[in-house]
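Novice: sequence and predicted structure, then a few things I'm wondering about:
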Amino acid sequence: MDALRAQGKFPGPSAAITPGTFDRTALKNKTVVLTGGCSGIGEATLRAFVETGAFVAFIDTNKSRGEEIAAELSPKVSFMHGDVTSWPDQKALFASARELSPDGTIDIVFANAGTTGGKDGFDAEPGEDGEPLEPDLTCVDINLKAVLYTVKLATHYWREPPKEGQDRSLILTASLAGYWDHTAKTQYGATKWGVRGIMRSMRSKGMAKGFRTNLIAPWYMRTGIASEAAWDVIHDQWGAIFAEVEDSATAVLHLAADNGANGRGIGVVPRQAAECGYIDLGRDELDTELEAAEKWHVPR
């Protein structure tokens, strides 16, 4: 295991973070790219960044709400009406962030836009002709394909070494559904495990290129990602206690400000479980994998 670490193939994550211990002032005048900023976690995080003095360029399909937010928070915020599953739209978002930035650089990228995907499609009855119906994979497009677009663009803009003293941070929105079985939503669970896979791939590659990669994994929280009726079922019938949207924003700020955090999965949980509303999950360590890799003689 130590030999593999020494080769630099598996540098692994940083030490676990301590919730609530970060310096918000480190984010002043930083430039942020954010996807899905018109509601829920995205809007809360956008506002939290602006409160620290950061600049935020964001994209969303909700044109009227996006324009309202941008007008309210101008000149710190720029809004682009667009679709994260569109490569040209995401390219335009990153270009707009460069224009917004006081020094023409992008410091933080938060790939957040997501959906539960409506009906899963895998338990659907056959069509009238008895043939299987093609599933709607919009959930995969938004939760995984679009995240890959965002990550690709981040790596493009960060292909040159960072400026002296510059800290660059890539943060992804996964879910606790990416850490255990989610039988009701096959696509959703698959995409969130996929986002976790992106983080684990990029956390070593990114450090070699001068940026950090982490994720947040929220528990259930009442946002527009699902209907009020669905949330009522989750609360009343399943007995779930909700996490707070604001705690997701705080977790993102922590990961953005803490220049020692890399490769960590941060769970956003009910405050009954953690006073700060977020915890280091400690579920993305490498010891077990490295022991197996040594046994199997994984090549360099």
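Specialist: Looks like it came in fine. Numbering: from 1, shown residues only.

Novice: alpha carbons only for contacts and neighbour counts from here, please
Specialist: Noted.

Novice: am I right that residue 206 is in contact with residue 200?
Specialist: No. Assessed by Cα atoms under 8 Å, residue 206 is found out of contact with residue 200, at 10.1 Å.

Novice: so residue 239 belongs to a strand, correct?
Specialist: No. Using DSSP: H, G, I helix; E, B strand; the rest coil, the assignment for residue 239 is coil, not a strand.

Novice: what sits against it?
Specialist: For residue 239, the contact set (Cα atoms under 8 Å, 6 or more residues apart in numbering) is empty.

Novice: okay, now the one to match up with it:
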Amino acid sequence: MRGLMHSLRRTAHFYHSRVNVLSPWYVRTSILPESAYEHVEAAGVEFATAEDGRQLLLRIVSDSRIQGRQLFLAPRKWAASGGLDLGIDDFEGDEFLQQVQREQLLGAPVEEGLFFEGRW
């Protein structure tokens, strides 16, 4: 999605359009069983909120100055407002983004697969 946005953002303005990406963090919804969320939370992951997601989406839709950006729906420990404008195109060498990437794997380590025996 980021790559597609990066390609489209260069020409979207010619068509009076804007292209942005909303990158969500873990958000508790009804799509998974409660045990899945409990497992991820027990691994030390803090959830972002659906309300912060709605506010971030409203910001993208209502502010015509936001064009070609990647906005990250984040837990409050990383963003007091619940969202960050990543504003960068490369994650290499950025300690904060490396922390985000590490925490994405806490609840389901790659070596154990996405869904494995004994988990939701």
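Specialist: Sure, I can see it. Note that the structure is predicted; figures quoted are calculated from it, not measured.

Novice: distance check, the residue nearest the centre of the second structure against residue 42 of the second structure.
Specialist: Residue closest to the mean C-alpha point of the second structure, counted by Cα atoms, centre = their mean, is residue 24 at 2.6 Å. Noted for residue 24 of the second structure: a distance of 20 Å to residue 42 of the second structure, by Cα to Cα, to the nearest Å.

Novice: need the contact list for residue 13 of the second structure.
Specialist: Residue 13 of the second structure neighbours (Cα under 8 Å, 6+ apart): none.

Novice: map it onto the first structure.
Specialist: Residue 13 of the second structure maps onto residue 207 in the first structure, with residues paired by TM-score structural alignment.

Novice: the first structure: helices as residue ranges?
Specialist: 2-7, 40-51, 63-73, 87-100, 138-140, 146-157, 186-209, 228-232, 245-257, 287-296 (DSSP state H).

Novice: so where is the fifth one in the second structure?
Specialist: Helix 138-140 of the first structure corresponds to no residue of the second structure when matched by TM-score structural alignment.

Novice: hang on, the earlier thing: deepest-packed of the helices of the first structure, please.
Specialist: Comparing the helices of the first structure by mean neighbour count (mean count of other Cα atoms under 10 Å), helix 245-257 comes out on top with a mean of 24.

Novice: now that helix on the second structure. Mean distance?
Specialist: Superposed on the second structure, helix 245-257 of the first structure shows a mean distance to its aligned partners of 0.8 Å (mean Cα distance after the TM-score superposition for the first structure).

Novice: follow-up on the earlier one: separation between the match of residue 13 of the second structure and residue 57 of the first structure?
Specialist: Counting by Cα to Cα, the gap from residue 207 of the first structure to residue 57 of the first structure is 24 Å.

Novice: residues in contact with residue 247 of the first structure?
Specialist: 268, 276, 277, 278.

Novice: if you set the cut-off to 6 Å instead, what comes out?
Specialist: The contact partners of residue 247 of the first structure, taken as Cα atoms under 6 Å, 6 or more residues apart in numbering, are residue 277.

Novice: which one in the second structure is aligned with it?
Specialist: With TM-score structural alignment as the criterion, residue 247 of the first structure pairs with residue 52.

Novice: with residue 268 of the first structure instead?
Specialist: Aligning on TM-score structural alignment places residue 268 of the first structure opposite residue 73 in the second structure.
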